[in-house]
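Engineer: Task: produce atomic coordinates for the following.
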Amino acid sequence: MTTTERPATERLVIIGGDAAGMSAASQARRMKGPDELEIVAFERGHFSSFSACGIPYWVSGDVGERDELIARTPEEHRKRSIDLRMRTEVTEIDVAGRRVRSRDLETGEDAWTGWDKLVIATGARPVRPALPGIDAPGVHGVQTLDDGQALLDTLDRAAGRRAVVVGAGYIGVEMAEALLKHGYEVTVVNRGEQPMATLDPDMGRLVHEAMSGMGITTVSGTAVTAILTGDDGRARAVATDDAEYPADVVVLGLGVEPETTLARAAGLPLGRHGGLLTDLAMRVRGHDDIWAGGDCVEVLDLVSGRERHIALGTHANKHGQIIGANAGGGYGTFPGVVGTAVSKVCDLEIARTGLREKDAREVGLQYVTATIESTSRAGYFPGAAPMTVKMLAERRTGRLLGVQIVGREGAAKRVDIAAVALTAGLTVEQVTALDLGYAPPFSPVWDPVQVAARKATAAVRAGG
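Structural biologist: Purely as a prediction, here's the structure:
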């Protein structure tokens, strides 16, 4: 084992070479030149700064080439005096000694590297339950570009055209669409009451109905018990307690959890979801020179007041910018989130922000709901597409608590109106008065979000 001594200049060490880590590295380099700050980053994979969110669209063919998902290559980072060490995995954080141990995955050589400032951006790991057959050939996750390529290779050579997706969250429904575009007969097996557990069940039912109309079979309320294999050892079916679903390829879409194995072993503070806990400056609580960001941290939910784990590239990049500014001698804070997310399956758009009914109950909020049906444009204008909007408001105060939208073209991004309103702490009555853009090609006279807000306002007045 070798040891790299700390230089006279400050050294910033970053664990993780994707969104949060390399955003932090880039921002810190903007703040200080290489004579003032040495930056060393470790990445165990083959790629840096890539869009994991884009993998389903690459698999589907909407994105033509893998490299289109790479924002910046290792060589581009190195040209900016960032020592990015690929295929190098950090195996230990020595907090007291202010050093990390790493292993070169090609040579097996271990080395210690000292740090003055440390950034932990280890991301999230896919949920992969210990089921029989889970590691069989033909079973795929979609977390990295390597995963995407392996799945494409399987799709090209599979003997049959039957696919089973396990899980019906964002990745599950997006991968169902991708497999459908490859000509597969697709079954989605989901243990939840409806697809998209980030929605209330009544809104999830709309997603279920739409997926059925697209030819996707969705089996809800059913847990997978095993991946069955054939004589060749490859996956041949997905088993539940009461059925088997034939599969020539199986895709896992069971969500992710924070990758905080190193942090836990180092004794760093973790929250109830297993993510690192930080202050507003993204500094790990209790540690002045250690920051963390991206999918490995928990963030404050501005609506509920509790910490949540939300794995999204939008947050990771913002975290990285703030961490890099602070580590580089500047200042920035990340106040929290309202839980905004959008997705699609074929032409169905799905969006949510704020709290679900379940979330409101868990934090002790009393609420009213309002659900309306509207269209994306004036009803008489060609191309007007239907959408359903559900809104939650706090009883008596009328404070907006959450919005969910399911519809066709023009539906999903309307959730941004609600996201801004939630961040500002508006009431539903105030939402009705927002001065939103209107013209028949873009919206009805009353935007669907405001129609829902009017109905929610009436419910608050009636039940407050």
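Engineer: For the rest of this, base every contact and every neighbour count on C-alpha atoms.
Structural biologist: Fine.
Engineer: can you give me the helices in the stretch 301-450 of the chain?
Structural biologist: When secondary structure is read from DSSP state H, counting those that start in this stretch, the stretch 301-450 of the chain shows helices at 313-327, 357-362, 415-424, 428-432, 448-463.
Engineer: Another for comparison:
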Amino acid sequence: MLSLGRRVAFRTATIKRAARSVTIGCSASMATEAAGGKRRVLIVGGVAGGASCAARLRRMDEQAEITIFERGPYVSFANCGLPYFVGDVIKEQSSLLVANAAKFNKWFNVAVRESTEVVAIDRAAKTVTARDVTSGQESVHPYDYLVLSPGGNAIRPPLPGADLPGIFVVKTIPDANAIKAWVAEKNAKSAVVVGGGFIGLEMVENLVHRGLKCSLVEMLPQVMPPYDPEMVEPAHERLRAAGVDLHLGDGVAGFDRAPDGGLIVRTAGGKAHAADLVVLAIGVRPETTLARQAGLELGSRGGIRVDEHMRTSDAAIFAVGDAAEVKDFVTGEQTLIPLAGPANRQGRIVADVITGNEPSRFRGSQGTSVVGLFGLTLAATGASEKTLRRLGAAHQKVYLHINNHAGYYPGAKQIDIKLLFDPKDGRVLGMQSVGEEGVEKRVDVVAMAIQKGATVFDLEEAELCYAPQYGSAKDPVNMVGMVAANVVRGMHPLTTWDELDLQQLATDPGVVLVDVREPSELDKVGKVAGAVNMPLSGLRQQLAKLQDKDKKYYVYCQVGLRGYVATRQFLQNGFDAVNVSGGFKSFQQQLPDRSAKL
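Structural biologist: Here you go, the predicted structure:
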């Protein structure tokens, strides 16, 4: 929670920013009106950012002349749905079309030029040159304001054989149609997906749904690179359980045509994977060709540099979406966030700034994201621990493994949560979660908390919905807040498995690793080598007889709660004790190779 002084400063800064925005917007508006004409706004690219900008702009200004240029055949479509269209989960292509050219014209009086590519910007003359991709005919169009929403290009690496037939990217509806046609024409039975990010995982799931045998090749040692490695271990397990051949830590070196007409994917590690088709889901690169040729300033990450109003280095030109480089809301770094939500908000902000109707600014993006995988949900918001470590930022973390709703109500499923926060004041920095139900709901709550500068104490006190089929009286958000708040208060000494040297624990006579689960649990799910079993049910009696108060006790249970209870008993009986966050469940996720050998 912000202090009173910080709240006053924040409100004062916000008012000043609002005043600047109004001045910018109104000045630009007055300049156009002084010229005696309507605002002429050209938008390069539709889909999310450009389309939302056009619609908002019309609602704000009925007189403006608005034109969208889209080099593809569809001005606004749901590209996030493309993998599900390939998998026949979404049956009709028309379902992906958010709005067509006719709707834009009838609803918003916006001129849409599909299959038309803007190939040049003349900033001095304030014109663009557009080319019809079918006929090649070019035309010149003047603007008062230009909005760049070119998106990003799916990466096709310059590797041997990367242009062979049967190797696809997934960025547009024609891309998806090409994959579907190939599967049908070739009667494809197998596929290799290169890249374990959002699109890669969704493509694997949907190709398996279509009956194809899939291999996933990822250069890094984990899928979902933005997430911390231990939080995606359940995804690795789920992929293998679905029959996917998972190849981690081995990048692609090239592609060959197989003797039977199929494809061979060769890796840097010397492996060869045969398939009937290959999907490249390596990521996207911001499309900055126009901006670069026009002399607009680019940022350190290779995107178009913009200010908080999405204005480029040219006051009459704005940029939104995947091509724009924005501020990370948590860390303050410049970043590229290719997500539809931020792109839509940025488009609205530009419309407001152009018309001067609102003092709008983009706060930054915190990368709130979610992906589904064979019934599993992974979601995250804010900074990851990898990012915080890279920046040398002070942080603390806690793990929680808890039911998504009341355990006494049928169907409760466990959610794994990792919360990152500032150890000094408890400010929430990020959260990652994985499970089958209720995951994204909790991440959404914490995403909003981060937006408001909230602390773990706010999570502790958050009043959330409760009925047994939806949650618990202490919601998982409350519980992870309580755990973290106790850490900040100094009531809950905590460590994590990756911070412990298990070899030292096994040999150092001054430390003891204590397992407070019942003996039957150890036999059923496994244990950590060298741990002493002191079940919580009889711990008080054992502590009364224990004399070694000069030793340090590292305590764990199955998921963390009993470990905390036991730690409090140790502490209040004069022992030096620390709880291992997340218990044995976190041990299995953080050290999967070691747990597999137990």
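Engineer: got CSV for the helices of the stretch 301-450 of structure 1, with distance to Val303 of structure 1 and mean neighbour count too?
Structural biologist: Conversion of the helices of the stretch 301-450 of structure 1 to CSV gives the following (distance: least, CA to CA, whole Å; neighbours: other CA atoms under 10 Å):
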stretch, distance to Val303 of structure 1, mean neighbour count
helix 313-327, 17, 24
helix 357-362, 9, 14
helix 415-424, 7, 19
helix 428-432, 14, 22
helix 448-463, 17, 21
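Engineer: between these, which one is nearest to Val256 of structure 1?
Structural biologist: Across those, Val256 of structure 1 has its closest neighbour in helix 313-327 (13.3 Å, CA to CA).
Engineer: In TSV, list the helices of the stretch 301-450 of structure 1 along with distance to Val90 of structure 1.
Structural biologist: Compiled in TSV, the helices of the stretch 301-450 of structure 1 are given as follows (distance: least, CA to CA, whole Å):
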stretch	distance to Val90 of structure 1
helix 313-327	19
helix 357-362	36
helix 415-424	37
helix 428-432	48
helix 448-463	47
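Engineer: which non-adjacent residue is nearest Val512 of structure 2?
Structural biologist: Distances taken as CA to CA, 6 or more residues apart in numbering put Tyr553 closest to Val512 of structure 2, at 4.8 Å, once the chain neighbours are dropped.
Engineer: Contacts only, for the counterpart of Ala120 of structure 2 in structure 1.
Structural biologist: Under the alignment by TM-score structural alignment, Ala120 of structure 2 pairs with Glu92 in structure 1. Contact partners of Glu92 of structure 1, counting by CA atoms under 8 Å, 6 or more residues apart in numbering, are 100-102, 262, 265-266.
Engineer: nearest to Trp446 of structure 1, of these?
Structural biologist: Within the contacts of Glu92 of structure 1, distances to Trp446 of structure 1 taken as CA to CA reach their minimum at Leu262, with 51.3 Å.
Engineer: which position in structure 2 aligns with that closest one?
Structural biologist: So Leu262 of structure 1 corresponds to Leu290, using TM-score structural alignment.
Engineer: so the residue nearest to Val512 of structure 2 is in which element?
Structural biologist: With the criterion set as DSSP states H and E, the secondary-structure element containing Tyr553 of structure 2 is strand 552-556.
Engineer: so that strand aligns onto which residues of structure 1?
Structural biologist: Mapped onto structure 1 with TM-score structural alignment as the criterion, strand 552-556 of structure 2 occupies no residues.
Engineer: for that strand, packing partners?
Structural biologist: Here strand 552-556 of structure 2 is seen to pack against strand 511-515, helix 561-572, strand 576-580 when contacts are counted using 3 or more CA pairs under 8 Å, 6 or more residues apart in numbering; DSSP states H and E.
Engineer: Give me the most central residue, structure 2.
Structural biologist: Central residue check for structure 2 by CA atoms, centre = their mean: the C-alpha nearest the mean position is that of Ser369, 3.4 Å away.
Engineer: who's in contact with that residue?
Structural biologist: Taking CA under 8 Å, 6+ apart as the definition of contact, the neighbours of Ser369 of structure 2 are 379-381.
Engineer: Of the helices of the stretch 301-450 of structure 1, which is nearest Arg395 of structure 1?
Structural biologist: Proximity of these to Arg395 of structure 1 was assessed by CA to CA; the nearest stretch is helix 448-463, lying at 5.7 Å.
Engineer: Could you point out the longest helix of structure 2?
Structural biologist: Ranked by number of residues, the top helix in structure 2 under DSSP state H is helix 4-34.
Engineer: chain center to the strand holding Tyr553 of structure 2: distance?
Structural biologist: 35 Å (CA atoms, centre = their mean, to the nearest Å).
Engineer: Also stretch 206-213 of structure 2?
Structural biologist: 24 Å.
Engineer: hang on, the earlier thing: how many neighbouring residues does the match of Leu262 of structure 1 have?
Structural biologist: By the measure other CA atoms under 10 Å, the count of residues near Leu290 of structure 2 is 16.
Engineer: Top of the contacts of Ser369 of structure 2 by number of neighbours, please.
Structural biologist: In terms of neighbour count, Ala380 stands highest of the contacts of Ser369 of structure 2 at 31 neighbours, by other CA under 10 Å.
Engineer: Could you dump the contacts of Glu92 of structure 1 into TSV and include distance to Ile310 of structure 1 and secondary structure?
Structural biologist: Formatted as TSV, the entries for those read as follows, by distance: CA to CA, whole Å; DSSP: H, G, I helix; E, B strand; the rest coil:
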residue	distance to Ile310 of structure 1	secondary structure
Val100	27	strand
Arg101	28	strand
Ser102	28	strand
Leu262	20	helix
Ala265	22	helix
Ala266	23	coil
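Engineer: Of those residues, just say which sits nearest to Thr88 of structure 1.
Structural biologist: Within the set of those, Ser102 lies nearest Thr88 of structure 1; the separation is 6.4 Å, counting by CA to CA.
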